[in-house]
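**Student:** The following comprises the amino acid sequence and a computationally predicted model.
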Amino acid sequence: MPRPNHSERTRSQIVEAAVALIDAEGLEALSTRRLAAELGVRGPTLYHYFADKNSLLEAVRDRIATEIWTGVETRLADIESGDWERILRGYVDGALSAMARHPRAIGLMALGAATRQSTLRGYETMLGRLTECGWPLGLAWQIFLSAENLMLSAALEAGQPEFAPPPEQTAELPLLRALAGELAADPSLDDGYETGLDALIAGIGVTLGAYRNPGTRAPH
């Protein structure tokens, strides 16, 4: 019996179908049986391309990671070297825009070691841009991780419903009752992402100032 043709096109189709299924119904909906049904093939066919479900999930991670870093590099392309604030904002905005297209895959992307080549190349790009700003490598890494953690938190929160507790639940909670009224009048108050990013940028500016002026102590 001839060996099956393991074409990259077919492998890519499987990964795209898996991403679409996760986007539509969540990670728990993904199984080899369900995916095979979506593709109109027999379950064992998938094992010609992926040894098991874990290897399929790794391919899904790589697919989404590539999308994330492509978006980030597009945002960074027109930012001048040394402009660390715009570089960090470009990273967070670009990565968050990509993750917003896959809100049900956020947990998947946050799990596991960062060994995907697309992710490692992205890290290399960010470290390069930040060390160009004059920061030592270790500090650049810590600052990048802070921005990445904020991005993942914001991506996770973006998929949650707005905070709007029923009046009967806040009858004896005056601050939350007042907050609910303010949120109803101005829904943008329920988005802490911009405030968090502004605070992160401001704190990094203080840290950078302390690094460049050793007589000034950075906050801990």
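**Tutor:** Everything's here; your move.

**Student:** C-alpha only now, for contacts and for neighbours.
**Tutor:** Noted.

**Student:** helix, strand or coil for Gly171?
**Tutor:** I think there's a mix-up here, since residue 171 is Ala and not Gly. coil (DSSP: H, G, I helix; E, B strand; the rest coil).

**Student:** host element of the nearest residue to it once chain neighbours are set aside?
**Tutor:** Spatial nearest neighbour of Ala171, excluding adjacent residues (Cα to Cα, 6 or more residues apart in numbering): Arg177 at 7.0 Å. According to DSSP states H and E, Arg177 maps onto helix 174-185.

**Student:** Might one say that Ala147 is in contact with Val92?
**Tutor:** Yes: Ala147 is in contact with Val92 according to Cα atoms under 8 Å; the separation is 6.5 Å.

**Student:** structure B:
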Amino acid sequence: MARPRLPLLDRGRIVERAIAIIDADGLDALSTRRLAQELNVRAPSLYNHFATKEEILDAAADAIIAEVDLSMFGQAPWPEALTRWARAYRAALAAHPHAVPFLAHGPARRPAALRLAAAVYGALVDAGWPPREATHIGAMMRYFVAGSALGSFAQGFPDDPAVYAQQYPTLSGAHRLREHGEKVDEGAFEMGLSAIVAGLEIKFQELKA
């Protein structure tokens, strides 16, 4: 039998399938045994490409972060760039919510994550932010974006009016939050982002005064 033109297994296929498992069933569902089964290979084959499961998880996390657009830095004024980047960052995380708890820990040695951190920090410093404040802004934005992508605020409320009728009258309309969940969550993110950037612009002017 002739050999196949392409290898049966490569890092890209492993990472793609690992992300699919995490997206479907969460971080705890990822194991080398399940990964090998879904790739139709033996588990030891994975170790030709990754030494450990942790390396696979790191590569999957970095592939998600690599989806974040960074092209606005160096092209747009820092308030606009920060706003556009935050939206792109949230979109990438929201597409893979089960991975967010792992991604929220920081970049570690992951190349795409380090490029992201360097792009944000470098753009802020180049714009005139002191290094200390630039570091704080990068951390603050990660907290805000990761938190917004971790889960839906609106979808966390039961859609049964009886839950609120007696004891929680101020939440009498909360049963409709699920119905408008996407708009509520998006609106909350945009309001928070606008407030953060506006506050930073005031702070920036104070620093320059």
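**Tutor:** That came through fine. Keep in mind it's a predicted model, so treat the numbers as computed, not measured.

**Student:** Quick TM-score on the pair, please.
**Tutor:** Once the chains are laid over each other, their TM-score by TM-score structural alignment, normalised by the length of structure 2 reads 0.83; 200 aligned residues with a Cα RMSD of 2.6 Å.

**Student:** if we can go back for a sec, right, and the residue nearest to Ala171 of structure 1 touches Glu168 too?
**Tutor:** No: using Cα under 8 Å, Arg177 of structure 1 is not in contact with Glu168; the gap is 9.5 Å.

**Student:** who has more neighbours, the two?
**Tutor:** Using other Cα atoms under 10 Å as the criterion, Arg177 of structure 1 and Glu168 rank with Arg177 on top: 18 against 9.

**Student:** now for the more buried one: what does it line up with in structure 2?
**Tutor:** By TM-score structural alignment, Arg177 of structure 1 lines up with Ser172 in structure 2.

**Student:** max-length helix in structure 1?
**Tutor:** helix 53-76 (DSSP state H).

**Student:** whoops, I mixed them up, structure 2
**Tutor:** helix 181-208.

**Student:** re the thing from before, counterpart of the following helix or strand past the longest helix of structure 1 in structure 2, which residues?
**Tutor:** Remark: after helix 53-76 of structure 1, the chain's next helix or strand is helix 84-100, criterion DSSP H and E. Aligning helix 84-100 of structure 1 against structure 2 (TM-score structural alignment) gives residues 78-94.

**Student:** average offset between that stretch and structure 1?
**Tutor:** Once fitted to structure 1, stretch 78-94 of structure 2 is off its aligned match by 1.1 Å on average (mean Cα distance after the TM-score superposition for structure 1).

**Student:** Identify the residues contacting Arg14 of structure 1.
**Tutor:** In this structure residue 14 of structure 1 is Ile, not Arg. The contact partners of Ile14 of structure 1, by Cα atoms under 8 Å, 6 or more residues apart in numbering, come to 35, 39, 46.

**Student:** Make JSON lines from the residues you listed and add secondary structure to it.
**Tutor:** As requested, the contacts of Ile14 of structure 1 are exported to JSON lines (three-state DSSP):
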{"residue": "Leu35", "secondary structure": "helix"}
{"residue": "Leu39", "secondary structure": "helix"}
{"residue": "Leu46", "secondary structure": "helix"}
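
**Student:** Structure 1: which residue goes with His105 of structure 2?
**Tutor:** Checking TM-score structural alignment: His105 of structure 2 goes with Leu111.
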